[in-house]
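Asks: The following comprises the amino acid sequence and a computationally predicted model.
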Amino acid sequence: MDHNASADEGIRLQKVLANAGVASRRASEELIVQGRVRVNGRVVTELGSRIDPERDLVDVDGTAVQLDASKRYVMLNKPTGVVSSMKDDRGRKDLRAFTRDWPERLFNVGRLDADTSGLLVLTNDGELAQVLAHPSFGVTKVYIAKVKGTVTPQTIAKLTRGIELEDGPIHADKARLLDTSGGSSLVELTLHSGRNRIVRRMMAEVGHPVVELVRRQFGPLHLGTLPVGRARELTKVELGALLTLSRQGSDAPPAGVERDSDADQEGTP
């Protein structure tokens, strides 16, 4: 439905915003009058405007708003030894143990390797999951890898410049050496590739096999202080950022971005 629908159709925009928890009805009216609210990409300043919350897309100050209260978005700090599946047919430990606090049927957005820990998104929003997992939509991920040996600045430069793997060239968007001690190093890698076990293969190629691997960031989401094995719902700010990212992706997946078929797969267990 277009936001110019007749007055007896849809729900008033300020009521929709208030129901979504954006602000009180009065404050939502102010946002509308100030031209800070868009419906389907067009600024709406008329307080009488009505929309269809099930079909129309709303954003405030350029940040997407979720109007469907039945949608759930959860951040998990996945432990090692857990496969990224809601039901593993081989009897291994899966993600079901971490979703019991939510009545909705959640599923994972992309995958993390069984021996990789860190940030995994669980949701019942199939549309968002599909966009973030689109082959041409490379979500930026940040990993911290503990690797064997002492990594040199030259090796860091090589990772960002690019290396050749058996399935083609690859480079990190960013690479930082965080620490070297006791015969091992900590390296932070930022990349948007979703190739199978890509971080492990990159570090092995430059002579520093991975000992431990954790994903700290996924797109706009940061693991922060969330303990391993714990899950929490996204904050409104985090959800807005993630929805904004996914809506940009559904409009026009960036051209020339490396294939990323599992959105954030560090590797199949």
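Replies: Thanks, I have the structure now. It should be emphasised that the depicted structure is a prediction, and the values quoted were computed from it without experimental measurement.
Asks: From now on I want contacts and neighbour counts done on CA atoms only, so please keep to that.
Replies: OK.
Asks: Residue 188: helix or strand, and which one exactly?
Replies: strand 184-191 (DSSP states H and E).
Asks: In terms of secondary structure, what does that strand contact?
Replies: When contacts are defined as 3 or more C-alpha pairs under 8 Å, 6 or more residues apart in numbering; DSSP states H and E, strand 184-191 packs onto strand 141-148, strand 174-181.
Asks: Show me what that strand is in contact with.
Replies: 140-151, 171-180, 199 (C-alpha atoms under 8 Å, 6 or more residues apart in numbering).
Asks: Quick one: closest of the helices and strands packed on strand 184-191 to residue 236.
Replies: Smallest distance to residue 236 across the helices and strands packed on strand 184-191 (C-alpha to C-alpha): 20.7 Å, for strand 141-148.
Asks: biggest helix in this structure, by residue count?
Replies: helix 236-251 (DSSP state H).
Asks: buried residues in it?
Replies: For helix 236-251, burial by neighbour count (16 or more other C-alpha atoms under 10 Å) applies to 239, 240, 241, 242, 243, 244, 245, 246, 247, 249, 250.
Asks: again with stretch 172-184
Replies: 172, 173, 175, 176, 177, 180, 184.
Asks: surely the fourth one meets residue 155?
Replies: No: at 10.1 Å, residue 176 and residue 155 do not qualify as touching, with contact defined as C-alpha atoms under 8 Å.
Asks: Quickly note the distance from the residue nearest to residue 148 when sequence neighbours are not counted to residue 215.
Replies: Leaving aside its sequence neighbours, residue 148 sits nearest to residue 184 (C-alpha to C-alpha, 6 or more residues apart in numbering; 4.6 Å). Distance from residue 184 to residue 215, counting by C-alpha to C-alpha, to the nearest Å: 19 Å.
Asks: try it against this one:
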Amino acid sequence: MRSSGSGKSGGRGNNRGAGNNRDQKQGQGRPRKPRPEERRYDVGPGATKDGPKSGRGGARPSSGKGGGRTAPARSREYETRIEERNRDRYAGRKDVKLPKTFPGAEQEGERLQKVLARAGYGSRRACEELIDQARVEVNGEIVLEQGKRVDPEKDEVKVDGLTVATQSYQFFSLNKPAGVVSTMEDPEGRQCLGDYVTNRETRLFHVGRLDTETEGVILLTNHGELAHRLTHPKYGVKKTYLAHIVGPIPRDLGKRLKDGIQLEDGYARADHFRVVEQTGKNYLVEVTLHEGRKHIVRRMLAEAGFPVDKLVRTAFGPITLGDQKSGWLRRLSNTEVGMLMKEVDL
């Protein structure tokens, strides 16, 4: 009596033997097909009869659960021959000109509503409504029809009388904290304005300067002409400061500042002066002037006999500090940008 273990072993042996006999019978009749591991997948002109002669690869991948084979990549030499053949085939052909598919396509420039939308005035539909409301003008003429085309680099576009920055300009207001240097990079490693805009793709630069210990509004932009005009004495853009001084102060201090204070580099005059708050001998005064000389407010008050303990710039032209926190950077609205440009005749 044979054991179960020897029976199973014998079964495996018989199966193996049957497989070998089957291969032998196939070999006696017709030629045996190569097994998958024996097949060759040569491509190109030099392919053998066991592999495909075209450049499309070998056997198709199987869709069964067991997975399949993928065709090997074509050789670099064969790919080069294909590329040269295609290049020669299309070398003499002229460029195909697509037909105009809408009226006015042959005109130059961009549609006005698209330019306004890119400048941040809302969706194209919202910009079309601005045109319908006769609030948009191009080169001094109000636009009354849809579909007008403009050249953003040459045409002057305005909404509600304010110029639109139609190109990819950026405008920011930073509430600069005390201790920050008014440069985009500092070789000494001190904290500077550039630290607040390191993640911007476009290079920005600051408009004017603030003393290291002075806080408040400072503008950052990549619009060179606007920055130049905002700081040029010709346009006289006003800046407003709040200064903390110790009194008592005379009643004619404001008049003296408006009449002019003699400094080592000439007279300096304030456009406006008022006392905002008084607590005992401590005064908070507001000074507005259009000059931009270095330390101008500190030097004027010190020459008048009242050194400044703390100074904050609360406004640069139409851009005010408001409730913007120290160290916060905010993007200017389209209206604010338009007001800045109007201030300097842009």
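Replies: That came through, no problem. Computed from a prediction, not measured in an experiment: that's the story for all the values here.
Asks: Put one on top of the other, what's the TM-score?
Replies: Here the TM-score for the pair of chains, by TM-score structural alignment, normalised by the length of structure 1, is 0.82; 243 aligned residues with a C-alpha RMSD of 2.2 Å.
Asks: if we can go back for a sec, what packs against the longest helix of structure 1?
Replies: Using 3+ C-alpha pairs under 8 Å, 6+ apart, helix 236-251 of structure 1 sits against strand 63-65, helix 126-132.
Asks: For whichever helix or strand comes after the first one, give me the average deviation versus structure 2.
Replies: Beyond strand 63-65 of structure 1 on the C-terminal side, the first helix or strand identified by DSSP H and E is strand 73-78. Comparing strand 73-78 of structure 1 with its match in structure 2 after superposition yields a mean distance of 0.8 Å (mean C-alpha distance after the TM-score superposition for structure 1).
Asks: Strand 73-78 of structure 1 maps to which residues in structure 2?
Replies: On structure 2, the counterpart of strand 73-78 of structure 1 by TM-score structural alignment is residues 171-176.
Asks: And the contacts of the matching stretch?
Replies: Stretch 171-176 of structure 2 has contacts (C-alpha under 8 Å, 6+ apart) with 193, 214-223, 321, 324-332, 337.
Asks: and with 6 Å instead?
Replies: 215-221, 326-332 (C-alpha atoms under 6 Å, 6 or more residues apart in numbering).
Asks: can you map out the helices along the stretch 51-200 of structure 2?
Replies: In the stretch 51-200 of structure 2, the segments counted as helices under DSSP state H, counting those that start in this stretch are 76-90, 112-118, 124-132.
Asks: of all these, which gets the most neighbours per residue?
Replies: Stretch with highest mean neighbour count among these: helix 112-118 (a mean of 21; mean count of other C-alpha atoms under 10 Å).
Asks: ok, now which ones touch residue 219 of structure 2?
Replies: The contact partners of residue 219 of structure 2, by C-alpha under 6 Å, 6+ apart, come to 172, 173, 206, 207.
Asks: In a strand, it, correct?
Replies: Yes: applying DSSP: H, G, I helix; E, B strand; the rest coil, one finds residue 219 of structure 2 inside a strand.
Asks: still on that earlier bit, just the closest of the buried residues of stretch 172-184 of structure 1 to residue 159 of structure 1, please.
Replies: residue 172 (5.7 Å).
Asks: Can you tell me what that closest one aligns to in structure 2?
Replies: By TM-score structural alignment, residue 172 of structure 1 lines up with residue 270.
Asks: Residue 240 of structure 2 versus that match, what's the distance?
Replies: 10 Å.
Asks: before we move on, back to that, between the helices of the stretch 51-200 of structure 2, which one is nearest to residue 180 of structure 2?
Replies: helix 112-118 (33.5 Å).
Asks: Quick one: the residues in structure 1 that that closest one pairs up with.
Replies: Residues 13-19 of structure 1 are where helix 112-118 of structure 2 lands, counting by TM-score structural alignment.
Asks: what does the matching stretch contact?
Replies: Contacts of stretch 13-19 of structure 1 (C-alpha under 6 Å, 6+ apart): 24, 25, 28, 29, 49, 50.
Asks: burial of the counterpart of the last one in structure 2, as a residue count?
Replies: In structure 2, the position corresponding to residue 50 of structure 1 is occupied by residue 149, as judged by TM-score structural alignment. A count of neighbours around residue 149 of structure 2, defined by other C-alpha atoms under 10 Å, yields 18.
Asks: how close does residue 149 of structure 2 get to residue 174 of structure 2?
Replies: From residue 149 of structure 2 over to residue 174 of structure 2 the distance is 36 Å, taken as C-alpha to C-alpha.
Asks: Onto which residues of structure 1 does whichever strand or helix holds residue 25 of structure 2 map?
Replies: Element membership of residue 25 of structure 2 [criterion: DSSP H and E] is helix 4-28. Aligned using TM-score structural alignment, helix 4-28 of structure 2 spans no residues in structure 1.
Asks: ok, residues contacting that helix?
Replies: Against helix 4-28 of structure 2 from outside (C-alpha under 6 Å, 6+ apart): no residues.
Asks: Same question for stretch 59-73 of structure 1: list its buried residues.
Replies: Here stretch 59-73 of structure 1 shows 59, 60, 63, 64, 65, 66, 67, 72, 73 as buried, counting by 16+ other C-alpha under 10 Å.
Asks: Dump the contacts of stretch 13-19 of structure 1 into TSV; add distance to residue 11 of structure 1 as well.
Replies: Shown next, in TSV, are the contacts of stretch 13-19 of structure 1 (distance: C-alpha to C-alpha, whole Å):
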residue	distance to residue 11 of structure 1
24	16
25	13
28	14
29	14
49	8
50	5
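Asks: just curious, which of these is nearest to residue 9 of structure 1?
Replies: Checking these against residue 9 of structure 1 by C-alpha to C-alpha gives residue 50 as the nearest, at 6.7 Å.
Asks: need the contact list for that closest one.
Replies: Applying C-alpha under 6 Å, 6+ apart, the residues near residue 50 of structure 1 are 10, 11, 12, 13.
Asks: how close does the last one get to residue 64 of structure 1?
Replies: So the one you mean is residue 13 of structure 1. From residue 13 of structure 1 to residue 64 of structure 1 the distance is 14 Å (C-alpha to C-alpha).
Asks: ok, now residue 218 of structure 1?
Replies: In this view, residue 218 of structure 1 and residue 64 of structure 1 are 18 Å apart by C-alpha to C-alpha.
Asks: can you check residue 182 of structure 1 too?
Replies: 46 Å.
Asks: Now the strand holding residue 188 of structure 1 on structure 2. Mean distance?
Replies: Compared with structure 2 after fitting, strand 184-191 of structure 1 deviates on average by 0.9 Å (mean C-alpha distance after the TM-score superposition for structure 1).
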